[in-house]
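Asker: structure for this input, please:
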Amino acid sequence: MGDLINAIIMGIVEGLTEFLPVSSTGHLILTAELLNFTGDRAKTFEVVIQFGAVLAVLVLYRKRFVKLLNFKIGNGSGLNALHILLAMAPAGIFAVLLHSLIKDYLFRPQTVLIGLIAGGILMIIADRVKKKPAAEELDDISYKQAFAIGCFQVLSLWPGFSRSGSTISGGMLFGTSQKAAAEFTFIVSVPIMAGASGIDLLKSREFLTLSDLPLFLIGLLAAFIVGMIAVVTFINMMKKIKLSWFAYYRFALAALFSFIIL
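Answerer: Below you'll find the predicted structure:
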């Protein structure tokens, strides 16, 4: 029963934080420490529940993804497959080259705290020096902006930095609105997360057992349900609040956990 409760808690944390600029990886690492839910089995579980968050975006933006399959590219075509490829390329290349290094040295509470603080500082900078949006809506994002957002996504390879925090900040610094950058981040996150999680799952297949199937499914379902709620809520929030508010939350979280785990 203890593991099932842990699965629900971890699934909720994943779904709630994956698309907020607060670092889902950081929250999962810190939550796992508090629950004492660690080890190879727990790490494999964390990989599995990320698919729940991916599924949430696929369901909510299903019409967008169907449109992307047309591979219509060119001026006036709105968001298309080339935007996604340009945004994926930088982080994808670095992830392949540095995968082992990141997993071995950065997935620990101390580095997460550094990422939370550094990412928060970036978000405050983006809020204060952002350009007047040239891209108010998702379909207004240019290829140059897509690539710039992709370059900022590289920062999210450091656990605690946050994929959405990095990419939304990058979008704002290069002339997109908060809302457009957030929606673009959600869509780009699907192939990135699916690919990264798929690689991790393949490497961790020896820790997958039939007896753990209920545990993994419950966590995945919790991440999916909460993820759908979080995405819709966050998009509405982006119309009303500043990115800096999430930065202050990150600072408070880092301070709290520095006392608990360090």
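
Asker: only C-alpha atoms from now on, for both contacts and neighbour counts.
Answerer: OK.

Asker: surely residue 157 touches residue 95?
Answerer: Yes - shown here, residue 157 and residue 95 form a contact pair, counting by Cα atoms under 8 Å, at 7.1 Å.

Asker: when these two are compared, which one has more neighbours?
Answerer: Residue environment comparison for residue 157 versus residue 95 gives the larger neighbour count to residue 157, 21 against 17, counting by other Cα atoms under 10 Å.

Asker: now the strands for the stretch 151-262 of the chain?
Answerer: With DSSP state E, counting those that start in this stretch, there are no strands along the stretch 151-262 of the chain.

Asker: which parts of it are helices?
Answerer: Using DSSP state H, counting those that start in this stretch, the helices of the stretch 151-262 of the chain run over 163-173, 178-203, 213-237, 244-261.

Asker: redo the ones you listed as TSV? Include distance to residue 63.
Answerer: Rendered in TSV, the data for the helices of the stretch 151-262 of the chain read as follows (distance: least, Cα to Cα, whole Å):
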stretch	distance to residue 63
helix 163-173	21
helix 178-203	11
helix 213-237	15
helix 244-261	29
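
Asker: so which of those is the most packed in?
Answerer: Across these, the average number of neighbours (mean count of other Cα atoms under 10 Å) peaks for helix 163-173, which reaches a mean of 28.

Asker: second chain to compare with the first, below:
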Amino acid sequence: MHGSVQIQFKEYIHMNIWEAILQGIVQGFTEFLPVSSSGHVSLVQHFLGKNIEGAQAFTLFLHFGTLAAVFVVYRQIIWDLIVELCATIKDGAHDLWGLIRYGKGKFKPNASWKLTEMNETRRMGMLIIVSCMCAILLFVPVFGFLGLTTASGEEVKTMTDLSQYTSEDSDIIVEGLCLLVTGFLLLYATNAANRRRSTGDITDGEVTLKTAIIMGIGQCFATLPGLSRSGTTTSLGMIHRADKNKALQFSFIMGIPAVLAGNVLEIATMTDEQWDKFEVLPVLIGVIFAAVVGILSIFGLRWIVSNNKLNYFGYYCLAMGALVIIIAIIEKTTGCGNAVPAAELLGEVTSTDVSAADLVASLADVA
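Answerer: This is a model prediction of the structure:
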């Protein structure tokens, strides 16, 4: 009985401004640093007692802040890609019409469609499109055998469902495991690049078609909380011999259409119950802080990668992952879980469905 009352309390606790600022800072600081923003935001929500349905919705809106940061820092490259995309569409339409009208070999194409013969901007744009096409894996129903259901009662079937489930449940074991994976990837990629450099192998170069596909697949799995998107994709690029700085830049740019499309789709499919939990002012403040801190984080990560210091983040992720797993095990064995602080209960409970006796009993349980 007491446990059910605690759940009622959690449902009526609303996010205040300071919590929104904190989560915005965490999102901006960790979105680009290879430590997993979703994992850290999920942990903050867990320890603040905000790990309820709607938590993923708030995190989705925070991503718009960090997307704004990418647009600010890489505005010239993004503009060049947009201009080149328009030119590519124009050339494609011309060449397709010529092929239909005159047949192969009877007309001169406007452009070469081989990646190796494209200019750098067009080539990068085509590889970004290829990497984003891997996002279809997010909607392949391969997880139905797990028998899991989300907080809204829907069966977990796809990677998107699994990400939502792990973001909104009260168990942080997945965040811990994914942080460990992030740490191992960062250390392996750094060591591989260092070994090649120490043996005089300096063939690391452009992101290839194969590398773009692998980075795109990695981006799909990085929707899990604790698995860093930038860390996963950059590490996979480095492992497959892409130059570290070019892999990082490609990771940032390829994330724009994927994250933007994913967020818009998630927002479009939000339930009425999730919208009822939506609070405009905290979300707006969180987005602003995420954008400002995100800009600083991008410049910081560029310096870190250029100076071969990614391995420090690998050690951090391993340590944090181990700590989170230990805490998760303690919570499971003690049954304390995601307890809500008594002061928060007293100050923010607005439900009239809870009796005074239940309130006293629940406060005693929390204490």
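
Asker: after superposition, what's the TM-score here?
Answerer: The TM-score (TM-score structural alignment, normalised by the length of structure 1) is 0.89; 258 aligned residues with a Cα RMSD of 2.3 Å.

Asker: just to revisit the earlier point, relative to residue 72 of structure 1, which of the helices of the stretch 151-262 of structure 1 is closest?
Answerer: Relative to residue 72 of structure 1, the nearest member of the helices of the stretch 151-262 of structure 1 by Cα to Cα is helix 178-203, separated by 16.6 Å.

Asker: so which of the helices of the stretch 151-262 of structure 1 is nearest residue 21 of structure 1?
Answerer: Shortest distance between residue 21 of structure 1 and those, using Cα to Cα, is found for helix 163-173: 4.0 Å.

Asker: so which bit of structure 2 is that closest one matched to?
Answerer: Mapped onto structure 2 using TM-score structural alignment, helix 163-173 of structure 1 covers residues 229-239.

Asker: need the contact list for the aligned partner of residue 246 of structure 1 in structure 2.
Answerer: With the correspondence set by TM-score structural alignment, residue 246 of structure 1 lines up against residue 313 in structure 2. Taking Cα atoms under 8 Å, 6 or more residues apart in numbering, we find residue 313 of structure 2 in contact with 34-35, 183, 186.

Asker: any idea which of these has the most stuff around it?
Answerer: Within the contacts of residue 313 of structure 2, most neighbours by other Cα under 10 Å means residue 186, with 31 neighbours.

Asker: which residue, other than its chain neighbours, is closest to the alignment partner in structure 2 of residue 59 of structure 1?
Answerer: Taking TM-score structural alignment, residue 59 of structure 1 has residue 72 as its aligned residue in structure 2. Setting aside the residues directly before and after it, residue 72 of structure 2 is nearest to residue 295 in space (Cα to Cα, 6 or more residues apart in numbering), at 7.6 Å.

Asker: so what's the one you found up against?
Answerer: Contacts were defined as Cα under 8 Å, 6+ apart; by that measure residue 295 of structure 2 touches 28, 66, 69-70, 72-73.

Asker: which of these lies closest to residue 342 of structure 2?
Answerer: Of all the contacts of residue 295 of structure 2, residue 342 of structure 2 sits closest to residue 28, with 29.7 Å by Cα to Cα.

Asker: what's the local residue count around residue 365 of structure 2?
Answerer: Residues near residue 365 of structure 2, counting by other Cα under 10 Å, number 14.

Asker: and residue 361 of structure 2, how far from residue 3 of structure 2?
Answerer: If you measure residue 361 of structure 2 against residue 3 of structure 2 using Cα to Cα, to the nearest Å, the figure is 10 Å.

Asker: just want to know which of those two has more residues nearby.
Answerer: residue 361 (17 against 12).

Asker: which residues touch the nearest residue to residue 254 of structure 1 once chain neighbours are set aside?
Answerer: Nearest-residue entry for residue 254 of structure 1: residue 113, 5.3 Å, with adjacent residues in sequence omitted and distances by Cα to Cα, 6+ apart. Taking Cα under 8 Å, 6+ apart as the definition of contact, the neighbours of residue 113 of structure 1 are 26, 160, 254, 257-258.

Asker: now tabulate the residues you listed in TSV and tack on distance to residue 5 of structure 1.
Answerer: Below are the contacts of residue 113 of structure 1 laid out as TSV (distance: Cα to Cα, whole Å):
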residue	distance to residue 5 of structure 1
26	20
160	24
254	25
257	22
258	25
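
Asker: under the alignment, what does residue 194 of structure 1 map to in structure 2?
Answerer: Correspondence of residue 194 of structure 1 to structure 2, assessed by TM-score structural alignment: residue 260.

Asker: could you check how far its match is from residue 135 of structure 2?
Answerer: Separation of residue 260 of structure 2 from residue 135 of structure 2 (Cα to Cα): 12 Å.

Asker: over to residue 100 of structure 2?
Answerer: Here the criterion is Cα to Cα. By it, residue 100 of structure 2 lies 31 Å from residue 135 of structure 2.

Asker: where does stretch 31-51 of structure 2 end up in structure 1?
Answerer: Under TM-score structural alignment, the match for stretch 31-51 of structure 2 in structure 1 covers residues 18-38.

Asker: the matching stretch: which residues count as buried?
Answerer: Buried residues in stretch 18-38 of structure 1, counting neighbours by 16 or more other Cα atoms under 10 Å, are found at 18-32, 37.

Asker: coming back round to it: how about the contacts of residue 295 of structure 2 in CSV, adding distance to residue 83 of structure 2, secondary structure and neighbour count?
Answerer: Output for these, formatted as CSV (distance: Cα to Cα, whole Å; DSSP: H, G, I helix; E, B strand; the rest coil; neighbours: other Cα atoms under 10 Å):
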residue, distance to residue 83 of structure 2, secondary structure, neighbour count
28, 28, helix, 31
66, 23, helix, 30
69, 21, helix, 24
70, 18, helix, 21
72, 17, helix, 13
73, 18, helix, 15
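
Asker: now, among those residues, which is nearest to residue 276 of structure 2?
Answerer: Checking the contacts of residue 295 of structure 2 against residue 276 of structure 2 by Cα to Cα gives residue 66 as the nearest, at 24.5 Å.

Asker: quick one: contacts for that closest one?
Answerer: Residues in contact with residue 66 of structure 2, defined by Cα under 8 Å, 6+ apart, are 27-28, 31, 287, 290-291, 294-295.

Asker: tell me how far the equivalent of residue 176 of structure 2 over in structure 1 lies from residue 258 of structure 1.
Answerer: In structure 1, the position corresponding to residue 176 of structure 2 is occupied by residue 113, as judged by TM-score structural alignment. In this view, residue 113 of structure 1 and residue 258 of structure 1 are 7 Å apart by Cα to Cα.
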